[in-house]
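# sequence first, predicted coordinates after that:
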Amino acid sequence: MACGQDVGLANAVSDALALVGLDGLATLSVPVQAAGDWAGRMGVNPKSTYETSAVLATHIESATVPLRLKDSGYDLGSMCGALNCDGSMRFAHLSGVFPLDSPLEPERDFKRRLYDFSSLPSGATERLVSKRFWARVGLMRGDRQDTRLEYARMYVARGFSSSDRGVFERWSEGCRPMPYRIFAPAYPIPTSFPHIVAPTAVSPPRRPYSAPTVGALASVHTGADTARLFGGYAALVEDVGRRKPEVLAAVGLEGDEVEELRDALWELRDGYAGGEDGGGDEELGEDEE
């Protein structure tokens, strides 16, 4: 294996260590994948920190709007509680659509354009783990857990007209469980924002000295799709331990520590998958205004 691939493996193992550490420290964590995994699909340059950070900042700021709205009824504790009601789902996904044009088309805007920044990209760990090992633990696309299963979701819709709000409400009423829905003013575009939004999607300022605005949809959810994230890292740690123990040693892991990390990742995976299909180790809301 080339040196560059060893670096990639070491970085992935370090990420796995960080995730396991966060599980014991935070009430709710939202991992975000590297820009190279999502930037191209969103029409921004993955090598431009200026552009990618603007996209992420827009979604993070929008997803946390309920914490700053006077009448939302949410603080950080209650928001985390809504998404992690039993205390066992401490990892969530950030997703969204930006910019969002009116009129809305549910199939286009809420399905095809909604992008999950936290989901493990297809083939991400498969590229680093031997195919024989993947086939043995059953974590390729044929894995049995239903990654569509959601436990809780909170939408923040920004800048929706009354008709767009009606479209969104009717569409989301078919979701199970019923998502929390918060409606907020459109996202104000600062003067420092990169030129990545089409002029047709921008609404002019309503008052002197105010910023132009754009519609957006942000979402935070907990669900079974997180199982794939932890399963991928667990398979990677186990496979690297078999084939490249020097990579694990380079990040400070030896012997029992490797097994502890692997077991912790499989346990997290099984927790999000509902424990219905076993881990690889056996083988080896309401509306808010």
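Sure thing, it's come through.
# CA only for contacts and neighbour counts going forward, please
OK.
# for the stretch 151-289 of the chain, what spans make up the strands?
For the stretch 151-289 of the chain, the strands defined by DSSP state E, counting those that start in this stretch occupy 180-184, 187-188, 202-203, 213-223, 287-288.
# wait, which of the ones you listed is closest to E260?
Nearest to E260, of all the strands of the stretch 151-289 of the chain, is strand 213-223, at 24.5 Å by C-alpha to C-alpha.
# what's that closest one packed up against?
helix 49-63, helix 76-83, strand 93-100, strand 150-158, strand 187-188, strand 202-203 (3 or more C-alpha pairs under 8 Å, 6 or more residues apart in numbering; DSSP states H and E).
# tell me the contacts of the closest residue to G241 other than its chain neighbours?
Spatial nearest neighbour of G241, excluding adjacent residues (C-alpha to C-alpha, 6 or more residues apart in numbering): L248 at 6.8 Å. By C-alpha atoms under 8 Å, 6 or more residues apart in numbering, L248 lies in contact with A10, V13, V240, G241, E254, V258.
# one step back: ranking the strands of the stretch 151-289 of the chain by burial, who's on top?
strand 213-223 (a mean of 24; mean count of other C-alpha atoms under 10 Å).
# run the chain-centre distance for it.
11 Å (C-alpha atoms, centre = their mean, to the nearest Å).
# surely V240 meets A250?
No: using C-alpha atoms under 8 Å, V240 is not in contact with A250; the gap is 11.9 Å.
# neighbour count winner among the two?
V240 (22 against 12; other C-alpha atoms under 10 Å).
# coming back round to it: out of the contacts of L248, the closest to Y151 would be?
Closest to Y151, out of all of the contacts of L248 and judged by C-alpha to C-alpha, is V13, at 27.6 Å.
# helix or strand for that closest one, just tell me which one.
V13 is part of helix 3-23 when elements are defined by DSSP states H and E.
# quick one: buried residues of that helix?
D6, L9, A10, A12, V13, A16, L17, L19, V20, L22, D23 (16 or more other C-alpha atoms under 10 Å).
# so how far is that helix off the chain centroid?
18 Å.
# ok so, going back, in CSV: the helices and strands packed on strand 213-223, plus distance to A234.
What follows is the helices and strands packed on strand 213-223, written out as CSV (distance: least, C-alpha to C-alpha, whole Å):
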stretch, distance to A234
helix 49-63, 27
helix 76-83, 24
strand 93-100, 19
strand 150-158, 22
strand 187-188, 38
strand 202-203, 44
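# take a look at this one as well, against the first:
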Amino acid sequence: MKLPGNERIPKSSYQERLDEEAELMDSEPTADAGRNRAKNNHNIRYWSDYDRVFYHPRSLHRLPDVPDYENTEGDWMGGQETFTRYNEEHDVMEESFRLFVEECDYLQGIQVTNESSSFGGFTHAFLLAFREEFPKLPSITFSLLSSATPSSIEADDDFGLRRVLGDALGLQGLKELSTMTIPIQSPSSWSPGPWLEDLALDRHSYYHTSALFSSHIETATLPLRLKEGQEDTSKLCSILSWETDARFAHLGGIFPLSDSFDFRRDVGKNLYDFSALPQATVTDSDRDVFSRIDVSRGFSPSHTSSYQSWLETQRLQIRSFQAPAIPLPSSFPSFFTSLPTRPPSCTALSSLSTTKRTSILFSRYASQVDECIKRRRDMIQRMGLEIDDVKSLRDELWVLEDEFKGGESVLNVEMDEDEN
């Protein structure tokens, strides 16, 4: 790829290593490479430096198995005409996804991961098109929320309030379009604690945080990809929602598990809920949980024994799966405090659960939206939103809060004179 001034962008050190691995498939990456990347985040220039993806020389995107481009040499400028024609002929929504579906022997559903601040609108448009084309297929969406935590934003913080409203609107849309949505709190809001004692995690580094929660997402959904497994997307969503018809779930987990980890002693303080607000990320109690699916990776005999003993003490019947340890690619950060280098694989426990704690999330969003209606109508109008639509959003958030909380309805919002 070349810049407009014909200055070719040099490959990053990681992309150079990736090319070397392609040529020498039997060579093993050195431990120093991962450790140096983890300790020198300032060397990372582009988002592609985080990936383990081979890019086509005429595109910023990976184009797998496209015959017209195999073994083609060239750069961005030289291939501009062809690249443009490819984009025109293969629109993401109308062509590429349809071709992908046609290649599937059995399409059990789709899994989407999006960042709500930047790609909330695109995700909504994509799922809307997906629903029109495949109305009966299930979907699971992992939605990374913005760093603006509801009920902690000052009334004059326009930027923060816009993000809160954006997140709330995104969740409202996902309720209608996605079979199951798993919101994930911004890493900047993650609460430090014992769950991080084996990780030197920089919560403000995308390199670190994306490695952590992507490992949990990959692990939690692993039963859907096992060749001999009997699970599919529809069944997983049914397990999570069988008691409440819930369309929102939580992602939690432990990564890694130390050799001495004992579930009966340590699970309460080490299993972190990435979906709950920081004030509600606590507890080993199952009283507030409706349904839960656990996936364990690389458990030792002692881990398995203590996990089974802990399961026997739980009121809730937890659906559990076991699988080999998570293989760590050469791009994975070396942020393990108890190990001198990045290990080739890692233990983990990841869980998906439907829980009453989701009511706190919707309650906080509903309260923040209500405050905007009462005191910041000018900002709502500058965002191009209708007041009546925002009122409907607030009311729906209160209904969602009530669905997860149970009991009497909380839709008795105090109305000011402007709303009468």
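Alright, I've got the coordinates. All values derive from a computational prediction rather than experimental measurement.
# re earlier: what's the average distance of the helix holding V13 of structure 1 to structure 2?
Mean deviation of helix 3-23 of structure 1 relative to structure 2 after superposition (mean C-alpha distance after the TM-score superposition for structure 1): 1.4 Å.
# quick check, central residue of structure 1?
S118 (2.3 Å; C-alpha atoms, centre = their mean).
# which position in structure 2 aligns with that residue?
Under the alignment (TM-score structural alignment), S118 of structure 1 pairs with S275 of structure 2.
# that match against H250, yeah?
Yes: here S275 of structure 2 reaches H250: they are 5.1 Å apart, a contact under C-alpha under 8 Å.
# okay, and the common contacts of these two?
Common neighbours of S275 of structure 2 and H250 (C-alpha under 8 Å, 6+ apart) are I182, P183, I184.
# part of a strand, is the first one?
It stands for I182 of structure 2. Yes: using DSSP: H, G, I helix; E, B strand; the rest coil, the secondary structure at I182 of structure 2 is a strand.
# distance between the ends of stretch 34-45 of structure 1?
12 Å (C-alpha to C-alpha, to the nearest Å).
# ignore what I typed, I meant stretch 74-93 of structure 1.
Start-to-end, stretch 74-93 of structure 1 (C-alpha to C-alpha) is 19 Å.
# next one: stretch 125-144 of structure 2
OK, stretch 125-144 of structure 2 end separation, C-alpha to C-alpha: 17 Å.
# what's it aligned against in structure 1?
Under TM-score structural alignment, there's no match for stretch 125-144 of structure 2.
# ok, back up a step: can I assume the residue nearest to the centre of structure 1 sits in a strand?
No: secondary structure of S118 of structure 1 (three-state DSSP): coil, not part of a strand.
# grab the nearest non-local neighbour of it.
V32 (4.5 Å).
# that neighbour matches what in structure 2?
Per TM-score structural alignment, V32 of structure 1 is aligned with I184.
# surely its match and L251 touch.
Yes: with contact defined as C-alpha under 8 Å, I184 of structure 2 counts as touching L251 (7.4 Å).
# shared neighbours of those two, which are they?
By C-alpha under 8 Å, 6+ apart, the residues touching both I184 of structure 2 and L251 are F274, S275.
# and R181 of structure 1? What does it align with in structure 2?
By TM-score structural alignment, R181 of structure 1 lines up with S320.
# residues contacting the nearest residue to its match once chain neighbours are set aside?
Distance criterion C-alpha to C-alpha, 6+ apart; nearest residue to S320 of structure 2, sequence neighbours excluded, is D294 at 4.6 Å. The neighbours of D294 of structure 2, taking C-alpha under 8 Å, 6+ apart as the test, are A220, I318, R319, S320, F321, L349, S350, S351, L352.
# how does it look with 7 Å?
Shown in contact with D294 of structure 2 (C-alpha atoms under 7 Å, 6 or more residues apart in numbering): I318, R319, S320, F321, L349, S350, S351, L352.
# tell me how many other residues surround the aligned residue in structure 2 for E257 of structure 1.
The alignment partner of E257 of structure 1 in structure 2, by TM-score structural alignment, is D389. D389 of structure 2 is flanked by 10 other residues according to other C-alpha under 10 Å.
# could you report the neighbour count for the residue mapped onto K374 of structure 2 from structure 1?
By TM-score structural alignment, K374 of structure 2 lines up with R242 in structure 1. Residues within reach of R242 of structure 1, counting by other C-alpha under 10 Å, total 9.
# and the one 3 residues further on, by the same measure?
Other residues near P245 of structure 1 number 17, with proximity taken as other C-alpha under 10 Å.
# so what's L28 of structure 1 closest to, chain neighbours aside?
That would be R90: by C-alpha to C-alpha, 6+ apart, it lies 4.4 Å from L28 of structure 1.
# the one you found and T226 of structure 1, how far apart?
10 Å.
# swap in L114 of structure 1?
On the measure of C-alpha to C-alpha, L114 of structure 1 and T226 of structure 1 end up 17 Å apart.
# who's more crowded, those two?
Higher neighbour count among L114 of structure 1 and T226: T226, with 25 against 17, using other C-alpha under 10 Å.
# tell me how far the more buried one lies from A92 of structure 1.
8 Å.
# how about Y115 of structure 1?
14 Å.
# okay, those two: which has more neighbours?
Neighbours were counted for Y115 of structure 1 and for A92 using other C-alpha under 10 Å; A92 has more, 25 against 19.
# trace the more buried one over to structure 2, please.
So, by TM-score structural alignment, A92 of structure 1 is matched to A249.
# what count of nearby residues applies to L104 of structure 1?
L104 of structure 1 - counted by other C-alpha under 10 Å - has 18 other residues nearby.
# before we move on, what about V410 of structure 2?
There are 15 residues near V410 of structure 2, going by other C-alpha under 10 Å.
# surely it meets D402?
Yes: counting by C-alpha atoms under 7 Å, V410 of structure 2 touches D402, with 6.4 Å between them.
# now the common contact residues for the two.
Counting by C-alpha under 7 Å, 6+ apart, nothing touches both V410 of structure 2 and D402.
# which parts of stretch 51-64 of structure 1 are buried?
E51, T52, A54, V55, L56, T58, H59, I60, S62, A63, T64.
# isn't the first one right up against V44?
The reference is to E51 of structure 1. Yes: using C-alpha under 7 Å, E51 of structure 1 is in contact with V44, at 6.2 Å.
# can you tell me what T49 of structure 1 aligns to in structure 2?
In structure 2, T49 of structure 1 lands on Y206 (TM-score structural alignment).
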